[in-house]
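# Would you be able to build a 3D model of this:
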Amino acid sequence: MTLVQMLPRLAHADAHANLANRTVGDVMEAAGPQVCDDMTVEVALAVMAGARADHLLVCDEDGLCTGLITHAQLTTVRDGAAYTDRTRLRDVLGDRGPFTSPTTTMAEANHAMRYRRLTALPVVDERGGALGVLALSR
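I've put the predicted structure just below:
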């Protein structure tokens, strides 16, 4: 996988140095669709379809980012035996995070995403508000 913003083809050492000098804030996507954590899974799937998005940023009642949920995660929950039409996003997300800061280097973010096998990572400010998303292209 490669990062969303394509980097020019450089020698391996040059490409690594380029990642080390760039920050997440330089390449993150706009925050995109944000939903409240009390939304049901069905409504979230409808929002996702309407926005033609692969993921949604989930926020709490104070507007702080609590995580990111993907279409695949929602579909798995909906198809699970424990699912009801009252299942809310906060029930699916569990613990907050993971997140990254806009000042994190791309090398650090790339390593963390690959280690955790993440395709997208919310970028938050020091208060916890969503600023954007760092996503890997397919």
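# From now on I want contacts and neighbour counts done on CA atoms only, so please keep to that.
Fine.
# so where do the helices sit in the chain?
Under the criterion DSSP state H, helices of the chain are mapped to 12-21, 24-27, 41-51, 71-78, 89-93, 106-116.
# can you pull the buried residues of the third one?
Using 16 or more other Cα atoms under 10 Å as the test for burial, helix 41-51 gives 41-42, 44-45, 47-48.
# Report the separation between F99 and V124.
Distance of F99 to V124, given as Cα to Cα, to the nearest Å: 7 Å.
# To clarify, my last question referred to T84.
Per Cα to Cα, T84 is found 31 Å from V124.
# Looking at these two, which is more packed in?
Shown here are T84 and V124; by other Cα atoms under 10 Å, V124 has more neighbours (20 against 14).
# thinking the more buried one is in contact with P98, fair?
No - counting by Cα atoms under 8 Å, V124 stays clear of P98, with 10.2 Å between them.
# Another for comparison:
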Amino acid sequence: MTLIQMQPRSADANPGHRTAVEVMDAGGPQVCDDMSVEVALAVMAAARTSRLVVCDQDDQRIGLVTRTDLTAVRDSGAHTDRVRLRDILGGTDRQPHP
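As a prediction, this is how the structure comes out:
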């Protein structure tokens, strides 16, 4: 089972003008990197957000995925139900984008 960690947003949060570091430091839905693309999209829909912070098994933040990222992967011809968020991030070396 994949755990989801929710954190409340601050009242002054303005996601329109944030750097990648600010996004990674911000509260919001955090999910484990072993979550599938389909489940991540469902979490986004339920949380009413367009991005998820991805954490590894040590609960370290390793990246950020957006609805656009996940939709592109889901709609690609190479997609299977075995694709995990870690596969999209390409390992822990990937830098998150805003």
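# picking that back up, okay, the buried residues of helix 41-51 of the first structure in JSON lines with distance to Q73 of the first structure next?
Shown next, in JSON lines, are the buried residues of helix 41-51 of the first structure (distance: Cα to Cα, whole Å):
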{"residue": "V41", "distance to Q73 of the first structure": "10"}
{"residue": "E42", "distance to Q73 of the first structure": "12"}
{"residue": "A44", "distance to Q73 of the first structure": "11"}
{"residue": "L45", "distance to Q73 of the first structure": "10"}
{"residue": "V47", "distance to Q73 of the first structure": "15"}
{"residue": "M48", "distance to Q73 of the first structure": "12"}
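# All the strands of the second structure, residue numbers only.
With DSSP state E applied, the second structure shows strands at 4-5, 30-32, 51-55, 61-66, listed in chain order.
# Columns mean neighbour count and distance to R74 of the second structure on top of those, output as TSV?
Shown next, in TSV, are the strands of the second structure (neighbours: other Cα atoms under 10 Å; distance: least, Cα to Cα, whole Å):
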stretch	mean neighbour count	distance to R74 of the second structure
strand 4-5	14	21
strand 30-32	23	18
strand 51-55	23	15
strand 61-66	21	12
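# Spell out for me which residue occupies the centre of the second structure.
L52 (2.8 Å; Cα atoms, centre = their mean).
# Quick one: the strands of the second structure as TSV, columns for distance to H17 of the second structure too.
Below are these laid out as TSV (distance: least, Cα to Cα, whole Å):
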stretch	distance to H17 of the second structure
strand 4-5	24
strand 30-32	20
strand 51-55	15
strand 61-66	16
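# Which one of those strands lies nearest to L89 of the second structure?
Nearest to L89 of the second structure among the strands of the second structure is strand 61-66; the distance by Cα to Cα comes to 6.9 Å.
# The first structure: matching residues for the closest one?
Alignment of strand 61-66 of the second structure against the first structure: residues 65-70, by TM-score structural alignment.
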